[in-house]
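Participant: predicted coordinates and the sequence they were generated for:
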Amino acid sequence: MDIAAQSIEGGFADPVFNAQTVFRAVMDAMARPGSVQPLPAFARPPVPLSATAVAIAL
């Protein structure tokens, strides 16, 4: 599998609920600088990215 095909696969298993969870965590983190907002691993990330980076990008 080449990198181009890998970059368009995947996503959230439950797009609405998972996107809302990530959005809320990002907003809480921005509203409370220095606080840690954990995110569950929703998707298996491609090699150069972390699960958190992939969730935010999605």
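Facilitator: Looks like it arrived, so ask away.

Participant: can we go C-alpha only for contacts and neighbour counts from here?
Facilitator: Fine.

Participant: buried ones in the longest helix that the chain contains?
Facilitator: The single longest helix within the chain, with elements called by DSSP state H, is helix 15-31. Residues of helix 15-31 classed as buried: 18-19, 22, 25-26 (neighbour count, 16 or more other Cα atoms under 10 Å).

Participant: now stretch 51-58
Facilitator: 51-52, 54-55.

Participant: element containing residue 7, please.
Facilitator: helix 3-8 (DSSP states H and E).

Participant: for comparison:
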Amino acid sequence: MMGTITAPVAGVILVTVLTNGLNLLSVNGFIQQIIIGSAILVALGLDRPDVTR
């Protein structure tokens, strides 16, 4: 089943808002990359279908 364009657009908006917010808070660029990478990993974990063993 193919996905829709809604999820990727929402992801881009979320990352952009998160980046802008961290910039406004004057968070170090290295820490920003860690936070955004963590948010992406969490999103991937939530998006993963349940796997039963």
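Facilitator: That came in fine, so what should we check first? Given the structure is predicted, the values throughout are model-derived calculations rather than measurements.

Participant: TM between them?
Facilitator: Scored against TM-score structural alignment, normalised by the length of structure 2, the superposed chains reach a TM-score of 0.40; 31 aligned residues with a Cα RMSD of 3.6 Å.

Participant: remind me what the longest helix of structure 1 packs against, helices and strands.
Facilitator: For helix 15-31 of structure 1, the packing partners by 3 or more Cα pairs under 8 Å, 6 or more residues apart in numbering; DSSP states H and E come out as helix 51-57.

Participant: spatially central residue in structure 2, please.
Facilitator: residue 40 (3.5 Å; Cα atoms, centre = their mean).

Participant: does it belong to a helix, a strand or coil?
Facilitator: The three-state label given to residue 40 of structure 2 by DSSP: H, G, I helix; E, B strand; the rest coil is helix.

Participant: for it, give me its contacts.
Facilitator: With Cα atoms under 8 Å, 6 or more residues apart in numbering as the criterion, no residue contacts residue 40 of structure 2.

Participant: mind checking how far it is from residue 34 of structure 2?
Facilitator: 10 Å (Cα to Cα, to the nearest Å).

Participant: hmm, who's touching stretch 13-20 of structure 2?
Facilitator: By Cα under 8 Å, 6+ apart, stretch 13-20 of structure 2 touches 32, 36.
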